[in-house]
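**Student:** sequence? don't have it. structure:
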């Protein structure tokens, strides 16, 4: 699948064995990373309309990684070995009228094992983690018009 405007980025193919919740029919995604950028794109190799903006949540929430604990089932899905360094990402919901109202999904991180080329989105059981956590501050986030639920298209 051809994605225009992404030639200046490094591209890594990641397989999501169970898909991404809400997008279970798509299993292959390109992780598009631009040097010196906080934001990364996750683009479906199977449908140009399944596109996500993701970020490493620990950049904005330094203690976040301590809340992500993979269970046995998740570790097996990603084929984790003791030497693997897993990457944790989170999907952003962009507010087109006011970028200050952008939110991050801390409740369901995307975890990637680059060694195996596998990824998965897991829903964490911690009630304190929000699926629409304000990214920049504790701003009011009633952004309904122009909201893109992590999907850019």
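**Tutor:** Looks like it arrived, so ask away. Everything numeric in this text was worked out from a predicted model, so none of it was measured. Residues are numbered from 1 along each chain as shown.

**Student:** can we go C-alpha only for contacts and neighbour counts from here?
**Tutor:** Noted.

**Student:** give the burial count for the closest residue to residue 35 other than its chain neighbours, as a bare number.
**Tutor:** Take residue 35 and drop its neighbours on the chain: the residue closest to it by Cα to Cα, 6 or more residues apart in numbering is residue 9, 7.3 Å away. Number of residues near residue 9 (other Cα atoms under 10 Å) recorded here: 14.

**Student:** check residue 62 too.
**Tutor:** 9.

**Student:** check which helix or strand covers it.
**Tutor:** Applying DSSP states H and E as the criterion places residue 62 outside every helix and strand.

**Student:** other SSEs contacting the top strand by length along the chain?
**Tutor:** Looking across the chain with DSSP state E, the single longest strand is strand 87-95. If contacts are counted by 3 or more Cα pairs under 8 Å, 6 or more residues apart in numbering; DSSP states H and E, strand 87-95 sits against strand 51-55, strand 103-104, strand 110-113, strand 147-148.

**Student:** tell me which of the ones you listed sits most buried.
**Tutor:** Across the helices and strands packed on strand 87-95, averaging neighbours per residue (mean count of other Cα atoms under 10 Å) puts strand 103-104 on top, at a mean of 26.

**Student:** which residues are contacting that strand?
**Tutor:** If you take Cα atoms under 8 Å, 6 or more residues apart in numbering as the criterion, strand 103-104 is touched by 57, 90, 91, 92, 93, 94, 131, 132, 133, 134, 135, 141.

**Student:** what about versus this one:
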């Protein structure tokens, strides 16, 4: 399927890369179809609307940058997404002018069921996570500088 994007123009996406978000995303409730588009040679991936070429979100696997990140997916969300075993979890990313200050949203992960291709952004109300967690914590940046 060929889709229009503002970043890459017209691109081809495979059916297995398309996910249905029955309730849309917070603030974008009318957007229901999204494609996952990898950002080659990076840990990032785009969640691109199939309806609106201008609408895409940068995602990252939060476990790559926050290995201790964990949460219990509420039963209502498990049922809504019909999750049996397989699940994919991503965090939305906000890129800052100073890239080292870029953040990921651990409070509201994007949860996908890869078996039936459904998705939802889940707000973890009872967690201590924040919407703006540094992707590269200061101590990680300092140790990287020390090795130069």
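**Tutor:** Structure's in. What do you need? Keep in mind the model is a prediction, meaning the values are calculated, not measured.

**Student:** hmm, back to that, residues contacting the residue nearest to residue 35 of the first structure?
**Tutor:** By Cα under 8 Å, 6+ apart, residue 9 of the first structure lies in contact with 32, 33, 34, 35.

**Student:** so which of the residues you listed comes closest to residue 74 of the first structure?
**Tutor:** residue 32 (23.6 Å; Cα to Cα).

**Student:** how many residues are close by the aligned residue in the second structure for that closest one?
**Tutor:** For residue 32 of the first structure, the aligned position in the second structure is residue 37, judged by TM-score structural alignment. Number of residues near residue 37 of the second structure (other Cα under 10 Å) recorded here: 20.

**Student:** repeat for residue 84 of the second structure
**Tutor:** Other residues lying near residue 84 of the second structure total 10 when counted by other Cα under 10 Å.

**Student:** now residue 19 of the second structure, nearest residue through space, not along the chain?
**Tutor:** According to Cα to Cα, 6+ apart, the nearest residue to residue 19 of the second structure is residue 117 (4.6 Å).

**Student:** find the nearest non-adjacent residue to residue 13 of the first structure, please.
**Tutor:** Of all residues not flanking residue 13 of the first structure in the chain, residue 30 sits nearest, at 4.6 Å (Cα to Cα, 6+ apart).

**Student:** am I right that the one you found falls within a strand?
**Tutor:** Yes: per DSSP: H, G, I helix; E, B strand; the rest coil, residue 30 of the first structure lies within a strand segment.

**Student:** so it makes contact with residue 45?
**Tutor:** Yes: Residue 30 of the first structure lies in contact with residue 45 (Cα atoms under 8 Å); the separation is 6.4 Å.

**Student:** tell me who's in contact with the closest residue to residue 95 of the second structure other than its chain neighbours.
**Tutor:** Spatial nearest neighbour of residue 95 of the second structure, excluding adjacent residues (Cα to Cα, 6+ apart): residue 102 at 4.6 Å. Applying Cα under 8 Å, 6+ apart, one finds that residue 102 of the second structure lies in contact with 93, 94, 95, 96, 134, 135, 136.

**Student:** now those: which count as buried?
**Tutor:** 93, 94, 134, 135, 136 (16 or more other Cα atoms under 10 Å).

**Student:** isn't the match of residue 32 of the first structure up against residue 44?
**Tutor:** No: the criterion here is Cα under 8 Å, and residue 37 of the second structure misses it with residue 44 at 9.0 Å.

**Student:** could you measure from the nearest residue to residue 109 of the first structure once chain neighbours are set aside over to residue 81 of the first structure?
**Tutor:** Closest residue to residue 109 of the first structure apart from its sequence neighbours, by Cα to Cα, 6+ apart: residue 90 at 4.9 Å. Counting by Cα to Cα, to the nearest Å, the gap from residue 90 of the first structure to residue 81 of the first structure is 23 Å.

**Student:** could you do residue 130 of the first structure as well?
**Tutor:** According to Cα to Cα, residue 130 of the first structure stands 29 Å off from residue 81 of the first structure.

**Student:** buried stuff in stretch 137-148 of the second structure?
**Tutor:** Buried residues in stretch 137-148 of the second structure, defined by neighbour count with 16+ other Cα under 10 Å: none.
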